[in-house]
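Peer 1: coordinates only, no sequence provided:
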């Protein structure tokens, strides 16, 4: 991850930023790996290492109904304007380890070809920032990398969300690593500092919802103009939870995202069909089920949840899409919590519809 350095000139602080590609803080980009299983899954996203053997401090652990192997889950937000955080700031290294790493990288960068002029000045300012207390506006400098406070806090750095496809968004946490005392919150200007709400959004991103198919009846191939009953048993869909926890020295942050199914929407896969109810939205019953199981003798009755196809599928099939909407809330450390955008997950199943002249009952 490149470090973007603000420059001070004789005219004062200017908005220019210079990307010094040689100064790369290894480890903020996470790679997921499975660490166990049980009821649901447990996944850890941890910082990597470099040849110095220094490891990033922060690790995010996922548990509950989450996708295995650190992958994203199958939930789609109903709010097109909502997305998980593309990056965040998290505990990185203690003062002595940070000095060892950063001073080596500054030395290497300063000796690289083409580091004269503006890039060279930026490297010099970075060195002064961490060694000689060079600061600007509300960014205080540090004396000798704050080693006199080693053990009393940590430097925090930007972390990329590996599941964010937009590289510009993924690289948007561009602040230089900053110091946070143990037990203290990062300064308010670091709005993207890791907190329970960010963890809840990450748990949302990794949540895995059940994918049970809708039961259709009467049994066998669906017939033209014959109501087809659709239902979900209460055992098929139930409340699920996914938890994300920050595992870092001196920090204990966690958040749990809870999803509860609230409705089923049926889309027949052809405009030549009717849905029951007309909106296609079937709500959950008090016992957690949806619709009503078909019973013999009800073939010509209108089901509380179902479809009636008005033409044959011919030699092919219609793609019936059944989308479950989930109401999602979160709770976290310190009593924090609130609502999140509804989540949806779609199941598709092929339906064969035959034309008949008469139905014998």
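Peer 2: Nice, I can see it. Since this is a predicted model, take the numbers as computed values, not measurements. Numbers count the residues shown, from 1 in each chain.
Peer 1: use CA for all of it now, contacts and neighbours both
Peer 2: Noted.
Peer 1: what residues of stretch 179-197 count as buried?
Peer 2: 179, 180, 186, 192, 193, 194, 195, 196, 197 (16 or more other C-alpha atoms under 10 Å).
Peer 1: can you redo those as TSV with secondary structure?
Peer 2: Shown next, in TSV, are those (DSSP: H, G, I helix; E, B strand; the rest coil):
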residue	secondary structure
179	strand
180	strand
186	coil
192	coil
193	strand
194	coil
195	coil
196	helix
197	helix
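Peer 1: tell me the two of those residues that are most distant?
Peer 2: 179 and 197 (21.7 Å; C-alpha to C-alpha).
Peer 1: how about the helices of the protein, start to end?
Peer 2: Applying DSSP state H to the chain gives helices spanning 95-110, 117-131, 167-170, 196-206.
Peer 1: so which of the ones you listed is the most packed in?
Peer 2: Greatest average neighbour count among the helices of the chain goes to helix 196-206 (a mean of 26), per mean count of other C-alpha atoms under 10 Å.
Peer 1: spatially central residue in this protein, please.
Peer 2: For the chain, the residue sitting closest to the mean C-alpha position, by C-alpha atoms, centre = their mean, is residue 205 at 2.7 Å.
Peer 1: circling back: of all the helices of the chain, which one is nearest residue 283?
Peer 2: helix 196-206 (22.9 Å).
Peer 1: name the helices or strands packed onto that closest one?
Peer 2: strand 240-248, strand 251-267, strand 318-332 (3 or more C-alpha pairs under 8 Å, 6 or more residues apart in numbering; DSSP states H and E).
Peer 1: quick check: angle from it to strand 251-267?
Peer 2: Computed with axes from the mean of the first three to the mean of the last three C-alpha atoms, to 10 degrees, the direction of helix 196-206 lies at 40 degrees from that of strand 251-267.
Peer 1: what separates helix 196-206 from the chain centre, distance-wise?
Peer 2: 6 Å (C-alpha atoms, centre = their mean, to the nearest Å).
Peer 1: repeat for stretch 350-358
Peer 2: Remark: stretch 350-358 is offset 42 Å from the chain centroid, using C-alpha atoms, centre = their mean.
Peer 1: any idea how far residue 172 is from the closest residue to residue 211 other than its chain neighbours?
Peer 2: Nearest in space to residue 211, with sequence neighbours left out and distances taken as C-alpha to C-alpha, 6 or more residues apart in numbering, is residue 347 at 6.4 Å. Distance, residue 347 to residue 172, using C-alpha to C-alpha, to the nearest Å: 35 Å.
Peer 1: this is the comparison structure:
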């Protein structure tokens, strides 16, 4: 997830955002957004874009050979597409001055953009505010909008349309999506990388019509994952850890001509953290606690078995805050060949 600034969010100012050249706002050192350890998200785009100062660590993917993917929220909930973060007087002033200088000096820049950025600068330097409030720098911070780059064209990313505003120390910013431990937890939710769900089957890739196929997931490779989001900026030092715990496995055979065990296709997690039960010799006539039975052949092709794990997601954060977030899912497809049982009549 990369992040895009939203300071010139509406009207004439949006033209300036698109047309101005690149402005590096935050330290880009070590901004690998994937892998273990801390990772600072980075927009990496021009046009006055600003990086979020939120950092992530934990199960963000890219740290090993196992295939992973993003959690998908259940229902219509999504993590925030935009939010507000604090900036010091010096940080804010430097950003505005850099954007202004690059805009007015950029060859071929449209006068419309120059006017918009100039008006924006005048407001905070010589207009409504004086020199970015440097005379009261110790008394508060500027709060600014930041957007998720992957979603910045979505309507949800446009709701953070407040221009930078001053907040005195200890005061509530008074806007939705002002960064808090819960907002950090929701951003960490979007960074969770879950292990690909490849269930063990018996028989494996080839099975027979009307023959029960056992399915299971081993506890050793199927465990909790978590991501921690932190923000230390503008007088704030807060963090939140979002944890995903596997709770069930959903089997979808890839054809209506099949039965699942149990009938719902939802295999719950066992006390030891595993799902299902490994097949053992002598169980051929038993009904598996987790599995399926195909009622017809796949012919010359295969059936696409979809195995999806549901993850229960919760968070804890600074000051003892915490709670639950919407469940998430992540799954994968497996190709299954189903053959007719051959019999010999005498």
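Peer 2: Thanks, I have it. Note that the coordinates shown come from a computational prediction; the quantities given were computed from them, not determined experimentally.
Peer 1: now, which of the buried residues of stretch 179-197 of structure 1 sits nearest residue 120 of structure 1?
Peer 2: Nearest to residue 120 of structure 1 out of the buried residues of stretch 179-197 of structure 1 is residue 179 (C-alpha to C-alpha; 24.3 Å).
Peer 1: not counting its neighbours along the chain, what's nearest the aligned partner of that closest one in structure 2?
Peer 2: Taking TM-score structural alignment, the alignment pairs residue 179 of structure 1 with residue 166 from structure 2. Closest residue to residue 166 of structure 2 apart from its sequence neighbours, by C-alpha to C-alpha, 6+ apart: residue 142 at 4.6 Å.
Peer 1: what sits against the one you found?
Peer 2: 86, 87, 88, 89, 92, 164, 165, 166, 167, 234 (C-alpha atoms under 8 Å, 6 or more residues apart in numbering).
Peer 1: which of the residues in stretch 335-347 of structure 1 are buried?
Peer 2: Buried residues in stretch 335-347 of structure 1, counted by 16+ other C-alpha under 10 Å: 337, 340, 341, 342, 343, 344, 345, 346, 347.
Peer 1: restricted to strands, list these.
Peer 2: Among the buried residues of stretch 335-347 of structure 1, the residues falling in strands (DSSP state E) are 337, 340, 341, 342, 343, 344, 345, 346, 347.
Peer 1: closest to residue 306 of structure 1 among these?
Peer 2: When those are compared against residue 306 of structure 1 (criterion: C-alpha to C-alpha), the nearest one is residue 347, at 15.3 Å.
Peer 1: any idea how far residue 187 of structure 2 is from the nearest residue to residue 114 of structure 2 once chain neighbours are set aside?
Peer 2: Residue nearest to residue 114 of structure 2 in three dimensions, not counting chain neighbours: residue 104, with 5.7 Å by C-alpha to C-alpha, 6+ apart. Look at residue 104 of structure 2 and residue 187 of structure 2: by C-alpha to C-alpha, they are 35 Å apart.
Peer 1: kindly report the same for residue 7 of structure 2.
Peer 2: 20 Å.
Peer 1: correct me, but residue 263 of structure 1 touches residue 279?
Peer 2: No: using C-alpha atoms under 8 Å, residue 263 of structure 1 is not in contact with residue 279, being 11.8 Å away.
Peer 1: is it true that residue 30 of structure 2 touches residue 41?
Peer 2: No: counting by C-alpha under 8 Å, no contact exists between residue 30 of structure 2 and residue 41, whose distance comes to 9.6 Å.
Peer 1: which of those two has more neighbours?
Peer 2: residue 41 (24 against 11; other C-alpha atoms under 10 Å).
Peer 1: what residue in structure 1 is paired with that one?
Peer 2: Checking TM-score structural alignment: residue 41 of structure 2 goes with residue 45.
Peer 1: same deal with residue 211 of structure 2?
Peer 2: Per TM-score structural alignment, residue 211 of structure 2 is aligned with residue 226.
Peer 1: so what's that match closest to, chain neighbours aside?
Peer 2: residue 308 (5.9 Å).
Peer 1: residue 225 is in contact with that neighbour, correct?
Peer 2: Yes: counting by C-alpha under 8 Å, residue 308 of structure 1 touches residue 225, with 5.7 Å between them.
Peer 1: more crowded one of these two?
Peer 2: More crowded of residue 308 of structure 1 and residue 225, by other C-alpha under 10 Å: residue 308, with 22 against 19.
Peer 1: list the contacts of the equivalent of that one over in structure 2.
Peer 2: When structure 2 is aligned by TM-score structural alignment, residue 308 of structure 1 is paired with residue 293. Residue 293 of structure 2 makes contacts with 209, 210, 211, 212, 213, 258, 259, 260, as judged by C-alpha under 8 Å, 6+ apart.
Peer 1: give me the number of residues near the fourth one?
Peer 2: Applying other C-alpha under 10 Å, we find 24 residues neighbouring residue 212 of structure 2.
Peer 1: count of neighbours near residue 273 of structure 2?
Peer 2: A total of 19 residues lie near residue 273 of structure 2 under the criterion other C-alpha under 10 Å.
Peer 1: try residue 110 of structure 2
Peer 2: 15.
Peer 1: can you tell me which residues contact the residue nearest to it when sequence neighbours are not counted?
Peer 2: Of all residues not flanking residue 110 of structure 2 in the chain, residue 19 sits nearest, at 7.8 Å (C-alpha to C-alpha, 6+ apart). Counting by C-alpha under 8 Å, 6+ apart, residue 19 of structure 2 makes contact with 47, 103, 109, 110, 113.
Peer 1: can you redo these as JSON lines with distance to residue 59 of structure 2?
Peer 2: What follows is those, written out as JSON lines (distance: C-alpha to C-alpha, whole Å):
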{"residue": "47", "distance to residue 59 of structure 2": "31"}
{"residue": "103", "distance to residue 59 of structure 2": "39"}
{"residue": "109", "distance to residue 59 of structure 2": "43"}
{"residue": "110", "distance to residue 59 of structure 2": "44"}
{"residue": "113", "distance to residue 59 of structure 2": "41"}
